[in-house]
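*Asks:* here is a sequence with its predicted model. Questions after.
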Amino acid sequence: MSEQRNIVILGASFGGIPTTHYILKHILPPLKAKNDAKYHVYLIDRSSDWYFRIASPRAGASIALMPKEKLLYDIPTIFKQYSTNDFTFIEASITSLDTAERTVSYKKSESLRDERLSYHALIVATGSKTHDPVYSMHTDSKATMDAIHTMNRQVSTAKSIIIVGGGATGVESAGEIGEFLNGKPGWFSQPTPKARITIITASSQLLPELRLAIGKTAEEKLKKLGVDVVYNTRVVDVATTESGRTTVTLAKGEKLEADLYIPANGLIPNSSFLPPALLNPAGYLVTNPKTLRVDAAGPRIYAVGDIASHSNHTAIQITASLPTLLVNLKRDLFAFNPAFPGEKPKGKDREFKPSTKEMLTVPIGSAGGVGAIFGWRVPNWFVWMVKARDYLTGLLVPGYLTGDVVKKEFKWSREESVV
């Protein structure tokens, strides 16, 4: 009987979904044609739904502005085009990784014990989560929708709101909530705010990923929506009062009180199942920034997306890193020799060279926003056209659902080829 060689992807989001599509479209067919083993692709995620978290700031303001059908997508349906002989989706929580035995353990919700799956190649794409469950899926889609509905109810009645975090999520959320509660400003008029919204950031500017001038423009747009910004300070304590309001204590001792507190700062890596020896001090998986291999974990193990130590936590960088990941995966799979299972392939690896240019668009309400593309500052109308209208649900989602985002094969060069 032929040897069973499993290709396992952990996590179904911006890294895991296109990686799975690509393997099934471009790597698995020629692997099977070699007829040297049986290959099967497994995708494991704790939820059967993909949450399009990019759109979460608008959903957090009101689900009427960003309905459920634009937020959640059934993962088995995404991959229904592929044969069950080639692909299996497992809805389960990943519990551990054994790099010596080369197995992944997982637990299904209805199961009392862990199950184990061996891997020939492993791609870790488990990503990260936010402090507030509105902005990322913490457990399953029901819990996510419950969190969104809870925030919606709180937003609708709030007269004062504190948002911690001056990055894209905090700015977008403030813009969406400000427009929803206080109204959209006109060309020559500005509505009287019904709610007081405050952003607190430890940075000296909004959107520190972008130049100062763009951050200043963001602040000006937010002010028109009734949003103030407090710079250069951190929140050191958060407490709930007897009346249900939230008291926030700042680093200098000042206390602020609000009807609603939204933590929109920072990320937590989804790495609790990984061996601590493979993680950096922040809890991210130590990944070779050039090859995207996890060198310390053994052969044919890779990381993509937020979980990887090299990540800048943007969908743009994830997409840009896919050619490197998938060319090197193909090289390793086709060069594999059972007599020397740990031997590296001959030739040249594909190396990832991340862009250092500004690449971020940030809606501030539905009328536009700020940003830069490839280092070029973009005008308000461009942000409206590209992202502010629907938070990319029309532009980006279809390519992930169909696999068109990786429709074309990433050809390896003569130096990279192992066949």
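*Replies:* All right, it came through fine.

*Asks:* can we go C-alpha only for contacts and neighbour counts from here?
*Replies:* Fine.

*Asks:* longest helix anywhere in the chain?
*Replies:* Taking DSSP state H as the criterion, the chain has its longest helix at helix 315-335.

*Asks:* that one: which residues count as buried?
*Replies:* 315, 317-319, 321-335 (16 or more other C-alpha atoms under 10 Å).

*Asks:* give me the distance from it to the chain's centre.
*Replies:* 18 Å (C-alpha atoms, centre = their mean, to the nearest Å).

*Asks:* try this one next to it:
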Amino acid sequence: MAKTVVILGGSYAGLHIAHALLKKHDKDVKVILVSKNSHFFWNVAAVRAIVPGIVKDEQLLVPLESALKRYPAESYELIIGSAESSDFAAKTVTVSTSAGSSQTLSYDHLVLATGSRCPSEDVPWKASHSYQEVISLLSRTRERVSSATNIVVAGAGPTGIEVAGELGYEFGKTNKSITLLCAGDKLMDGDIIAGAAANELRKLNVTVKYGARVTSSQQKTADGKQEEIITLANGETITTDVYLPTMGLVPNSEYIDAQYLDAQRRTVNVDDYFRVPGAEGVWAAGDIVCKPRAGFMITQKQAAGVAKNIDLVLKGKEPTLVKGLPVDVMMCAVGRGRGAGRVNSIKVPSFLVWMGKGRTLALQMVPGYIDGSVA
């Protein structure tokens, strides 16, 4: 009898693992892919997609069905919905579908790849919404950016720097004012590329305001115009036309019993094989796991390792350790022409960051996730 593998999450990790298993087990395994979004979302390029006329929606969002239809129909099922609860002892997960129904799925193996979301629901950095909601959010953000005189980006991590860089590259020489709020006294919590990133932003006429930790924001309509009132920890308020927060990630782990989660971060605990301890047949990959940190390249390695291990177990073999990246890589695009990056403690020249990431934000990789060559 065919084994059932339920994969929760249709983004980088989930789709990668689905491809890997279906390519090797399209007859003896049934893969059920559950995704809140009906489309695969290349959110790496979302920071550029908010600039009007640069990235088309169809480059960012591709139907998941088009990725799976190459496999025998009986070997997979795509469910558009989200996990509501799980029972690892009973080996079941309950899913709420986009049609409004509820399904309880039984599994032999379960992959937790539901990723994370932004604390703010009004920014398009993650696929936390339905396809239509993401399209609408991107369109609305572009319109607001286009008509704005003042734009404030909050959060001086990689996403905040990339957002500010894209805006600076496009509008830095116009009448738009672009400000990046940094809670500390250095970008990226003082990473060795902080100074290089700050220099690149300066060249794009982006103002960096240090010691500016946001405590709240409020939308206000005055004279028919929408404004954002941002309050900082020191009591200062900033009024802007567009406010784009990039701070923090919230793991999508509410459907998982607390005993399997890290108590502080609410991410999923995994062992070195990326199994969930104490939960038979449950694996995890991507932003939802407790180690080492969220990151696209890290997710790729985890997905490949989990797919390999499930394949081994299905063949009656022992799983192997999931290896991470051999080096610690940080690459931060700063606009469409420059960047800042490092490999371990070695700084990478700006033009190499542009060649490796900033030139395309890896949009050329999207077809590999659709045709399965990524796995």
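*Replies:* Ah, there it is. Since the structure is predicted, the reported quantities are computational estimates derived from the model, not experimental observations.

*Asks:* TM-score for this pair?
*Replies:* Put the two chains on top of each other and the TM-score (TM-score structural alignment, normalised by the length of structure 2) is 0.92; 370 aligned residues with a C-alpha RMSD of 2.0 Å.

*Asks:* rewinding a little: give the aligned range of the next helix or strand after the longest helix of structure 1 in structure 2.
*Replies:* Sequence order places strand 360-363 as the next helix or strand after helix 315-335 of structure 1, per DSSP states H and E. Aligned using TM-score structural alignment, strand 360-363 of structure 1 spans residues 330-333 in structure 2.

*Asks:* ok, average deviation of that stretch from structure 1?
*Replies:* Following superposition, stretch 330-333 of structure 2 is found to deviate from structure 1 by 1.7 Å on average (mean C-alpha distance after the TM-score superposition for structure 1).

*Asks:* thinking again about what came up before, quick one: list the elements packing against the longest helix of structure 1.
*Replies:* Contact analysis of helix 315-335 of structure 1 by 3 or more C-alpha pairs under 8 Å, 6 or more residues apart in numbering; DSSP states H and E lists helix 16-22 as its packing neighbours.

*Asks:* chain center to the helix it packs on, what's the gap?
*Replies:* 14 Å.

*Asks:* need the contact partners of the very next helix or strand once past it.
*Replies:* Downstream of helix 16-22 of structure 1, the next assigned helix or strand under DSSP H and E is helix 28-34. Applying C-alpha atoms under 8 Å, 6 or more residues apart in numbering, the contact partners of helix 28-34 of structure 1 are 38-39, 334.

*Asks:* aligned partner of Leu278 of structure 1 in structure 2?
*Replies:* Leu278 of structure 1 maps onto Tyr260 in structure 2, by TM-score structural alignment.

*Asks:* do the same with Ile94 of structure 1
*Replies:* Match for Ile94 of structure 1 (TM-score structural alignment): Ala83.

*Asks:* Val374 of structure 2 pairs with which position in structure 1?
*Replies:* By TM-score structural alignment, Val374 of structure 2 lines up with Val405.

*Asks:* ok, that match - contacts?
*Replies:* 18, 399.

*Asks:* which residues does Ser13 of structure 1 contact?
*Replies:* Ser13 of structure 1 sits in contact with 50-51, 125-127, where contact means C-alpha under 8 Å, 6+ apart.

*Asks:* any idea how far Ala92 of structure 1 is from it?
*Replies:* 15 Å (C-alpha to C-alpha, to the nearest Å).

*Asks:* over to Val327 of structure 1?
*Replies:* 28 Å.
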